[in-house]
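S.K.: Sequence first, then the predicted structure:
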Amino acid sequence: MSNRRMVASGAPKPINQGVTLKRLLSYLGRNKSLLFVVICLSALSTLGGLYTAYAISPVITIIEQGLKGIISRSEVTVLLARQLSFLAIIYALEILMSYLAARLMTKLSQRTVYSIRQEMFEHTSRIYVKYHDQTSHGDLMSRFTNDVDLIQEGLSTAAASMVVNAMTLVGTLGYMIYLSGTLSVVTLIVVPILSLISRTIVRYSRRYARQQQIALGALNGYIEESVEGQSVMQLFNHEVDSFEEMKRLSGDYRNKMKLAQITSSMMFPLMQNINNINYALVGIVGGYLSIFKGLGIGPLGAYVNMTRQLGRPINMLANHYTILQSSLAASERVFELLDWAKESVSEEDIEATDVVGDVIFKNVVFGYDSEHIVLNDVSFWAKSGQKIAFVGSTGAGKTTITNLISRFYDIQKGEITLDGMSIYDIDRYSLRKNISM
């Protein structure tokens, strides 16, 4: 028998969150120019937002100097008009940059999802038959529809927002350290607390999000099979059992979804309340520094505004975290499909031409897995023109034999020949063209 025969189950390896995220981002990288433009626009929008938060400092300083008589009222009017006009321009540019970044990110996410869906369809048509035997049609359809839609939502909404808010968070912290190192220490005390909470919630939320998607796939699969087999179900009076199974699957999905939603929704209120505590602490310490340590009203006002600005990206990151976790869970299911092995193709395979039809099984051993052997040392010769019937109970291996002849599965031991030539030396698609089923 040809030594190029390979037994391949096609089973995928487990995927972790880091690998999943990196792989998902690689699809975005296929449109590098568009991705670069989106990042640049997001960075410009972030800088504009940071400046508008800081701009309150010179405005307060101008008003303070006017009240103290350091500058005249006319000078106050001119300086304020100049500052506010410049601020209005920055606001307008920030809005424009944000709009363009969001629009282009939507376009980028649509291109990415299109590539993923096309790759899934092409891969499914070449995948080992074992996958289709183990996976219901409804579950497969759920991966093409529900899971891909969640990926699209995660890329266009959560991913773009999280990039912008991460930039805003880093920039805001930098500005705050520049304005007051002492107040920055108060603010940074909160960061480890936020990190600990987020890491804990991440661990549980991701697990429940994946369980939710698996339960949804099982539910869709059962619904699809029940609808297709409705007449058979009624013929055998299986309505009650079918209803109970549907009730069980629906209840399982409800419970998994409830756990996923409760866990992920905890992030936003916890982050917001911790940020409010931080805001109050900054106000107390900042007031003390302003009264006794000479911290200016302008820098203090800007810092307090920055503290509120710091809370916004943290809250937005927490708010979009749920979508991102669902998207990563959906991505794992999609990549699980894409990681199943395709049917092997070799340039050394030959075309099956002028087929006579002599099929020989020689000491064939086959099992769908190593622990459950279906055919054990089976040998026979089916001559061209003969009519042969395989008779046996369910599970005896009748359909298995026809599947092996068509190379839907590879045997563990033995040899199968067609007209004296090993079927593993024949191009599998050429082989199947000569078989009628």
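M.R.: Thanks, I have the structure now.
S.K.: CA only for contacts and neighbour counts going forward, please
M.R.: Fine.
S.K.: what about residue 314, distance to residue 138?
M.R.: Noted for residue 314: a distance of 38 Å to residue 138, by Cα to Cα, to the nearest Å.
S.K.: how near is residue 65 to residue 226?
M.R.: For residue 65 relative to residue 226 (Cα to Cα), the value is 78 Å.
S.K.: Run a quick neighbour tally on residue 98.
M.R.: For residue 98, the count of nearby residues is 20 (other Cα atoms under 10 Å).
S.K.: Contact partners for it?
M.R.: By Cα atoms under 8 Å, 6 or more residues apart in numbering, residue 98 lies in contact with 41-42, 45.
S.K.: Just among these, which is most surrounded?
M.R.: residue 42 (27 neighbours).
S.K.: before we move on, what SS does that one have?
M.R.: Three-state call for residue 42 (DSSP: H, G, I helix; E, B strand; the rest coil): helix.
S.K.: Determine the set of other helices and strands touching the helix or strand hosting residue 212.
M.R.: Assigned by DSSP states H and E, residue 212 belongs to helix 181-228. Packed against helix 181-228 by the contact rule (3 or more Cα pairs under 8 Å, 6 or more residues apart in numbering; DSSP states H and E) you find helix 137-142, helix 160-179, helix 239-265, helix 267-292, helix 297-338.
S.K.: try 6 Å this time
M.R.: The helices and strands touching helix 181-228, judged by 3 or more Cα pairs under 6 Å, 6 or more residues apart in numbering; DSSP states H and E, are helix 137-142, helix 239-265, helix 297-338.
S.K.: now, of these, which is deepest in the fold?
M.R.: Stretch with highest mean neighbour count among those: helix 297-338 (a mean of 22; mean count of other Cα atoms under 10 Å).
S.K.: Okay, angle between it and helix 267-292 too, please.
M.R.: 160 degrees (axes from the mean of the first three to the mean of the last three Cα atoms, to 10 degrees).
S.K.: Can you name the secondary structure element that comes next after helix 297-338?
M.R.: Using DSSP H and E, the helix or strand that follows helix 297-338 towards the C-terminus is strand 359-369.
S.K.: Next, count neighbours for residue 174.
M.R.: Residue 174: 12 neighbours (other Cα under 10 Å).
S.K.: Against that first model, consider the following:
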Amino acid sequence: MKKEEKSGQIFDVQILSRIYGFLKPYRLRFWSLVTLIMVSACVVPLNPLLIRYTIDNYISSGNYPKLALMLLVMIGVLLLQGLLQFVSAFIAGWLGQTVIRDIRVKLYAKILRLRLKFFDDTPIGRLVTRTVSDIETLNDVFSEGLAAIAGDILQLVLITGVMLYTDWRLTLICLCTVPFMVTSTYIFKEYIKKSFNEVRLAVANLNSFVQEHITGMNIVQIFNAEKLEYDKFLKINEVHRDANIKSIWAYSVYYPVADVILAAGTGLIVWFGSKQILAHDMTLGTLTAFIMFMNLFFRPIRFLADRFNTLQMGIVSTERILKLLDSDDYAVNDGKTKADNLKGDVRFENVWFAYNDEEYVLKDISFHVKEGETIALVGATGAGKSSTVNLLSRFYDINKGKIFIDNIDLQEYELDSLRKQIGVVLQDVFLFSDTIEYNITLGDKRITRDKVIEAAKLVGAHDFIERLPDGYDYNVMERGATLSVGQRQLISFVRALVHNPKVIVLDEATSSVDTETEEMIQNAIAKLMKGRTAIVIAHRLSTIQNASKILVLDKGEIKESGTHEELLEKEGWYADLHSMQFV
């Protein structure tokens, strides 16, 4: 079994204390729930005792007025029991849903603050499981977890005590069947625990497969691999089916076995009780009460197996959630300095960076971009261009060296404030399934429709947006599937500019557009870069010939720097790149 699917300890005190920590804001309701469950457990044995009293004192003597009164009392007890169960079930459900809402919000807030390295190292499917499935499992911990287990155990103790008080001989006969019930329950618990783990793993594999292959459906169809992928899906789905059948089989065996044991115990009680009644050593009311006690006694035993498994799964899920909540491995250390008045003077000093320890992708990088200047980064794929600009927004943190903006260490800036001042346009544009306007403003209410239109006109995106159905209210669907690559690129450019940043980062921003659209963007850049610092990454050298400085990177090192003309005169790395594109 994978480490991810371990079963955990049922009574892990540390984990249980953390679960209670989430309950603290609602501790009054929680203790009210515990009290209600305890009271309900105490009410359960009352009806058998009332029936025993009624049979022995009123039915046998034909006292119908008293019999009618006792029936009303028993109905009242049943109604009270039903009311207690209803209120406790509602409070348990309310607590469960409220707490998992709080935990999900905390977990998502944590995820939002993690560095991109975390998402590089963690599969998306696992994060979805944490924020949805694992947290949902906690709801069962409150509805069928510790409080319910405590209620079942109290009910067992109370019923056993009442049975011993009523007739110790029948109680011993009843207890003779307990080892068989406990043994079958334990075997069921262990089997169902294993099958639950298999089901959970099968569900995770199925979800991952479906998510990955639907996302990459174009590749599947391009290479005519539908039959192959279909066969793979059939196998994964069969594993999922078989895992579920195992758990169904366990329930199908356990409950009939439990019923047989209960029936055997009831039969022994009827056999012995009947003999005692005939010998005038026991009343009919006592025997009737004990038949009811048998059902009440074995009911919680049967439920305990499920409740322990539920609690165990909840402990495992909580452990995973807490591991993510408590982890600071990928957390970003937030500074205190506001970047509201940023000017845009950027300086890298002897910067070293590695995605994995010691495997440096940037080596001793140093350069200076003055306020309002445009610097270009060029080089082959894997040279370190994108890594350089990712460091500026602190998507990743450097290993060695310093990065300064306006002579202030980058790590001293408040992260939210810093990123508001840096506009980024990436080569791979991501659009949410929402309107054009939302994808530009990202829900920022301070950005008006007029500002969006103004920025779109400057970029040259306004005309094509207006031609779309509903214009700026047009829903672009998931990942902007209904738009062309060039249109998505233009929208991302508007998105960066409408926030009025002091620093603009263009990471291959024009590599995916046609010549006409690229011309449009270049014209917009000429207007919008005035007064702003710009860092441009481009494969097309024609787009960066007017840059204040060009850096040529190779294998994480700066090989050359200078203006377009200066670098051509050196007849080095840049001249070679230039000749490959224009000769």
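M.R.: Perfect, I can see it now. Because the structure is a prediction, the values reported are computed rather than measured.
S.K.: As TSV, the contacts of residue 98 of the first structure with distance to residue 418 of the first structure would be great.
M.R.: Shown next, in TSV, are those (distance: Cα to Cα, whole Å):
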residue	distance to residue 418 of the first structure
41	63
42	62
45	67
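S.K.: out of the residues you listed, who's nearest residue 23 of the first structure?
M.R.: residue 42 (22.4 Å; Cα to Cα).
S.K.: What lines up with the closest one in the second structure?
M.R.: Taking TM-score structural alignment, the alignment pairs residue 42 of the first structure with residue 37 from the second structure.
S.K.: circling back to that earlier point, could you point out which element follows the helix holding residue 212 of the first structure?
M.R.: In N-to-C order, the element after helix 181-228 of the first structure by DSSP H and E is helix 230-235.
S.K.: mean shift between that following helix and the second structure?
M.R.: Here helix 230-235 of the first structure, set against the second structure after superposition, deviates by a mean of 3.1 Å using mean Cα distance after the TM-score superposition for the first structure.
S.K.: Based on its surroundings, how many neighbours for the residue mapped onto residue 259 of the second structure from the first structure?
M.R.: Aligned by TM-score structural alignment, residue 259 of the second structure pairs with residue 272 of the first structure. Neighbour count of residue 272 of the first structure, defined by other Cα under 10 Å: 17.
S.K.: quick one: which of residue 65 and residue 226 of the first structure has more around it?
M.R.: residue 226 (17 against 14).
S.K.: how near is that one to residue 233 of the first structure?
M.R.: According to Cα to Cα, residue 226 of the first structure stands 8 Å off from residue 233 of the first structure.
S.K.: again, but for residue 164 of the first structure
M.R.: 53 Å.
S.K.: These two: which is more packed in?
M.R.: More crowded of residue 164 of the first structure and residue 233, by other Cα under 10 Å: residue 164, with 22 against 16.
S.K.: give me every residue that touches that one.
M.R.: residue 42 (Cα atoms under 6 Å, 6 or more residues apart in numbering).
S.K.: The residue positioned nearest the centre of the first structure and residue 321 of the first structure: what is the separation?
M.R.: What sits nearest the mean C-alpha location of the first structure, by Cα atoms, centre = their mean, is residue 328, with 2.8 Å. To residue 321 of the first structure, residue 328 of the first structure is 10 Å away according to Cα to Cα.
S.K.: Can you give me every residue that contacts the match of residue 42 of the first structure?
M.R.: residue 151.
S.K.: distance of it from residue 84 of the second structure?
M.R.: Note on residue 37 of the second structure: its distance to residue 84 of the second structure, by Cα to Cα, is 8 Å.
S.K.: Check residue 159 of the second structure too.
M.R.: 18 Å.
S.K.: what residue of the first structure takes the place of residue 233 of the second structure?
M.R.: Residue 233 of the second structure maps onto residue 246 in the first structure, by TM-score structural alignment.
S.K.: what do we get in the first structure for residue 165 of the second structure?
M.R.: Per TM-score structural alignment, residue 165 of the second structure is aligned with residue 178.
S.K.: Report how many residues lie close to its match.
M.R.: Residue 178 of the first structure has 12 neighbouring residues, counting by other Cα under 10 Å.
S.K.: How about residue 149 of the first structure?
M.R.: 16.
S.K.: likewise residue 81 of the first structure?
M.R.: Neighbour count for residue 81 of the first structure, taken as other Cα under 10 Å: 13.
S.K.: between the helix or strand where it lies and helix 160-179, what angle do the directions make?
M.R.: Assigned by DSSP H and E, residue 81 of the first structure falls within helix 73-126. Using the same axes, to 10 degrees, the direction of helix 73-126 of the first structure lies 140 degrees away from that of helix 160-179.
S.K.: so what's the nearest residue to residue 151 of the first structure once chain neighbours are set aside up against?
M.R.: Nearest residue to residue 151 of the first structure, sequence neighbours excluded (Cα to Cα, 6 or more residues apart in numbering): residue 327, at 4.7 Å. The contact partners of residue 327 of the first structure, by Cα under 6 Å, 6+ apart, come to 150-151, 154.
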